[in-house]
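In: next come a sequence and a model predicted from it.
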Amino acid sequence: MKKKYVLVGTGGRAEFFYGAMVRDFQETCSLVAFCDSNQTRLNYANKLLEEKYNVEKINTYTADRFDEMVETEKPDIVIVTSVDRTHHRYIIRAMELGCDVITEKPMTVDAEKTQAIIDTIERTGQQVRVTFNYRYAPHNTKIRELIRDGVIGEVNSVHFEWALDTQHGADYFRRWHRDKRNSGGLLVHKSTHHFDLVNFWLNTEPETVYATGGLRFYGKENAERRGETKFYQRAHGSEHAKNDPFAIDLEANEHLKSMYLEAEKEDGYQRDQSVFGDGINIEDTLGVVVTYKNKAILTYSLNAYLPWEGFQIAFNGSKGRIEVQVREQSYINSGGEKGDEGKLKEKVLRVIPMFGEPYEVEVEEKEGGHGGGDPELLNDLFGVPKEDEFNRAASHIDGAISILTGIAGNKSLQTGQAVKVDELVNLKR
């Protein structure tokens, strides 16, 4: 029997979900309505349904009519892909109205909103699932398998370096993410993926978190310090932006033009703000130390302005070491093709036994984003899930634990002190 879905938030991430539903999961899914604060964006989502996917338009509701949508359409599941700071509002209300929820990461942005979601799950008995597609990437699953099987013994420390390049990294500083109230900063919005992977790989949870960092590259003050003087607030209509490699031209990209530029008249949101303008209060340079409940430690860094995209990681164990380097296709949201997201350009997974010769582990990549991980995630969400020995489907507990590392990191940035994760939220397990 088909389940009925509605989707809230029709911006850049939404099509990943609704496109898959109408293209690949018509036998198990019925998408019945869109909801967004912007009617122009709602109309564009419907246009994509018709012209790109050859399916009929669906009903649209503005955000102030969310309750009406749920009561009228009677969905089984609400998909939440709105601005991060609003996730909790729709997650909680959907459950109160009797729906289960699928939410894009991060589940929410701070401890108070996390607690409110946890309390509502307990009160209503509804389910919340968080979408972590990185778990499903074959190389990440293989890392979990190697550690689970004891190939390097007990893992005592992890060194994890994530690099965002000047296309993908810069994009967080053009958009709504640049305001920490919207996104929780990169430690929550982006690093939730990475902290979830460490929890998944080591099968443990964070205990204490210490973080340091700041805005070191982007922002007007940093540009002035480097002697750069050609400032503008947004790219559209600016002469200075024409020669700026960090600018995006919404007019030149039909998708971005339709989704954002033509929607500005309703809410004033500018998708193409200057990464060297005022109003940025998130960090672009971050270092985090985490101690886990199994006594392993993590040293983690994130930089959002590097010449390549991907990660380097080392696991140090009682029987050896695993080294991983993955280079990825730069993110698409500044105008590339959707299918390129997470496409691997280079991948090395090496095991170095304590006594023995190092060897590389081959990992078979499949079709689809993140090395074939995206189709598996989507099937778990919308199709008939396969038996999974690695339990990659993420619950609300997984979603909470991953963001609590970043939330604790944000608190540590403010106080200069290490933060105990268990003191932030009662997960009621």
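Out: Done, it's in.

In: only C-alpha atoms for contact and neighbour calcs from this point on.
Out: Fine.

In: would you map the helices across the stretch 301-429 of the chain?
Out: For the stretch 301-429 of the chain, applying DSSP state H, counting those that start in this stretch gives helices covering 369-382, 396-415.

In: give me whichever of the ones you listed is most buried.
Out: helix 396-415 (a mean of 23; mean count of other C-alpha atoms under 10 Å).

In: got a list of contacts for that one?
Out: Residues from elsewhere that reach helix 396-415 (C-alpha atoms under 8 Å, 6 or more residues apart in numbering): 105-111, 114, 118, 127-130, 184, 187-188, 191-193, 195-196, 199, 205-206, 209-213, 288, 418-421, 424, 427.

In: mind running it again at 6 Å?
Out: Residues outside helix 396-415 that contact it (C-alpha atoms under 6 Å, 6 or more residues apart in numbering): 107, 110, 128-130, 187-188, 192, 195-196, 209-212, 418-419.

In: show me those residues that map onto helices.
Out: Under the assignment DSSP state H, those contribute 187-188, 192, 195-196 to helices.

In: take the one below as the second:
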Amino acid sequence: MPDAKRRYAVVGLGARAQTFVDALAGPYADRAELVGFCDVNQTRMTVHNRWIAEDHGHAAVPQYGAGDFGRMLAEQRVDVVVVTSMDRTHDDYIVAALEAGCDVVTEKPMTTDPARCRRILDAAEKTGGEVRVAFNYRYNPVHEKVREVLASGAIGDIGSVHFEWLLDVRHGADYFRRWHRDKANAGGLMVHKATHHFDLVNWWIDAEPVTVYADGKLFFYGDSNGKRRGLARDYERAAGSAAAADDPFAIKLAESDKLRELYLEAEHEDGYYRDQNVFGAGITIEDDMAVLVRYSSGASLSYHLTAYSPWEGYRIGFNGSAGRLELLVRENTFAAQTEGHQHSTAVQHGDAAPGETEALLTLHPHWEPPQTLLHGELAQGHGGGDARLLESLFGDPAEDPLGRSADHHDGARSLLIGLAANQSFTTGQPVDVTTLLADA
């Protein structure tokens, strides 16, 4: 255990912050001191302070507005900044923290465009500060097993990877209700969501992305799609709308204490609506995306992300010179509804009910029968990845033979695939990944 507690501040106090705030105020409070909250919204900071007092008996954490971030770092003598703010603001906080002599833990994606990525890489190199990207899926035991099997050479050299990720109409729809629906805020699902998936492939096959070709569209959500399919209801946001009352795609903030306190009761400060109509106007992101990536090793990745599936999970196949490795993961069996409204108001992504999840990992060697390497239910919290990530970030240092800890270079590699895909959506042409940062 360290001789002195490290001093932590959290910037961005929405729902995403709760995992980190709870960890710092609770199980890791013996080695970490939570000394600062920073957000554009005073109400959300106050809510988090009340929660940690109720749940952990923690003293109130000093609160600072977004314009006082630098003052917070100095006054509270911060050692580490945890960045969980809106994606497009990550670079400002990461760079300012590094220049103030702090280390950084940032939520994924690390940032949202090449210029912002270049800023972070330059600041990390200049200051020597540590930037860790919170890729919790690396810490999922199922994904660790995949890494071990591939590294063992069980399927030989890897020629190709086929990867399909399905977001259901409970979870997938949520990106079209909130600030992520505007590509300027989060880079679209290729950046905000798929950065997880691209990072996994980069880590699994231990190779660098070289070229990307992609096609994406808004097929299901959005006003024109909703009207054409008879799914649209006439409302801007769900709260107070009779038209949203029986809409299965509407989220009812008032029915979840967490969402009500963090968003519905905080919107008077900044006008942010967390419950916008998924078939409304103003959506600039895609919901159906196909990507082809060529790697430095010669391997290729074919990836597809669908955000309107009836069930949630993913399928992966690795084709090698000595066989094939297949993984099927069901994160839920179907997008449930209860009493006419979305189950997602009560059940958060990564916390499916017992019996809903399944992971099946199968090795198919050439000329031999298939071998089931793993078959069972997933643990809570992204398959157990959340708890193990937090231990890595805030617990006692431990050996990391699988290289699970991700830094700013890993954050950039996954980000650049998504950015190249977005560019390819627009131009219809393959993109040389290596040029994105050079031109930034």
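Out: Sure, I can see it. In this text the structure is predicted, and so the values were computed from the model without any measurement.

In: on that earlier part again, export the helices of the stretch 301-429 of the first structure to TSV and tack on distance to residue 345 of the first structure?
Out: Converted to TSV, these look like this (distance: least, C-alpha to C-alpha, whole Å):
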stretch	distance to residue 345 of the first structure
helix 369-382	10
helix 396-415	27
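
In: how about those helices, which one is nearest residue 337 of the first structure?
Out: helix 369-382 (11.2 Å; C-alpha to C-alpha).

In: how about that closest one, aligned to which bit of the second structure?
Out: Alignment of helix 369-382 of the first structure against the second structure: residues 381-394, by TM-score structural alignment.

In: with stretch 18-32 of the first structure instead?
Out: Stretch 18-32 of the first structure corresponds to residues 21-35 in the second structure, going by TM-score structural alignment.

In: counting neighbours, what do you get for residue 278 of the second structure?
Out: By the criterion of other C-alpha atoms under 10 Å, residue 278 of the second structure has 29 neighbours.

In: I meant residue 313 of the first structure, not that one.
Out: Neighbours of residue 313 of the first structure (other C-alpha under 10 Å): 18.

In: repeat that for the one 3 residues further on.
Out: Residue neighbour count, defined by other C-alpha under 10 Å, stands at 20 for residue 316 of the first structure.

In: residues in contact with the corresponding residue of the second structure for residue 78 of the first structure?
Out: In the second structure, the residue paired with residue 78 of the first structure is residue 81, using TM-score structural alignment. By C-alpha under 6 Å, 6+ apart, the residues touching residue 81 of the second structure are 8-10, 104.

In: before we move on, what SS does residue 81 of the second structure have?
Out: The assignment at residue 81 of the second structure comes out as strand when based on DSSP: H, G, I helix; E, B strand; the rest coil.

In: could you measure from it over to residue 136 of the second structure?
Out: Distance, residue 81 of the second structure to residue 136 of the second structure, by C-alpha to C-alpha, to the nearest Å: 18 Å.

In: which strand or helix spans the aligned residue in the second structure for residue 102 of the first structure?
Out: Alignment note: residue 102 of the first structure maps to residue 105 in the second structure; criterion TM-score structural alignment. Taking DSSP states H and E as the definition, residue 105 of the second structure sits inside strand 103-106.

In: packing partners for that strand?
Out: In terms of contact count using 3 or more C-alpha pairs under 6 Å, 6 or more residues apart in numbering; DSSP states H and E, strand 103-106 of the second structure is assigned the packing partners strand 80-83, strand 131-133.

In: for those, which one sits closest to residue 177 of the second structure?
Out: When those are compared by C-alpha to C-alpha, strand 80-83 sits nearest residue 177 of the second structure, at 22.2 Å.

In: give the next helix or strand downstream of the closest one.
Out: Assigned by DSSP H and E, the successor of strand 80-83 of the second structure is helix 90-99.

In: how about that following helix: buried residues?
Out: Within helix 90-99 of the second structure, the residues scored as buried using 16 or more other C-alpha atoms under 10 Å are 90-91, 93-99.

In: thinking again about what came up before, just the buried residues of the ones in helices among the contacts of helix 396-415 of the first structure.
Out: Taking 16+ other C-alpha under 10 Å as the criterion, what is buried in those is 187-188, 192, 195-196.
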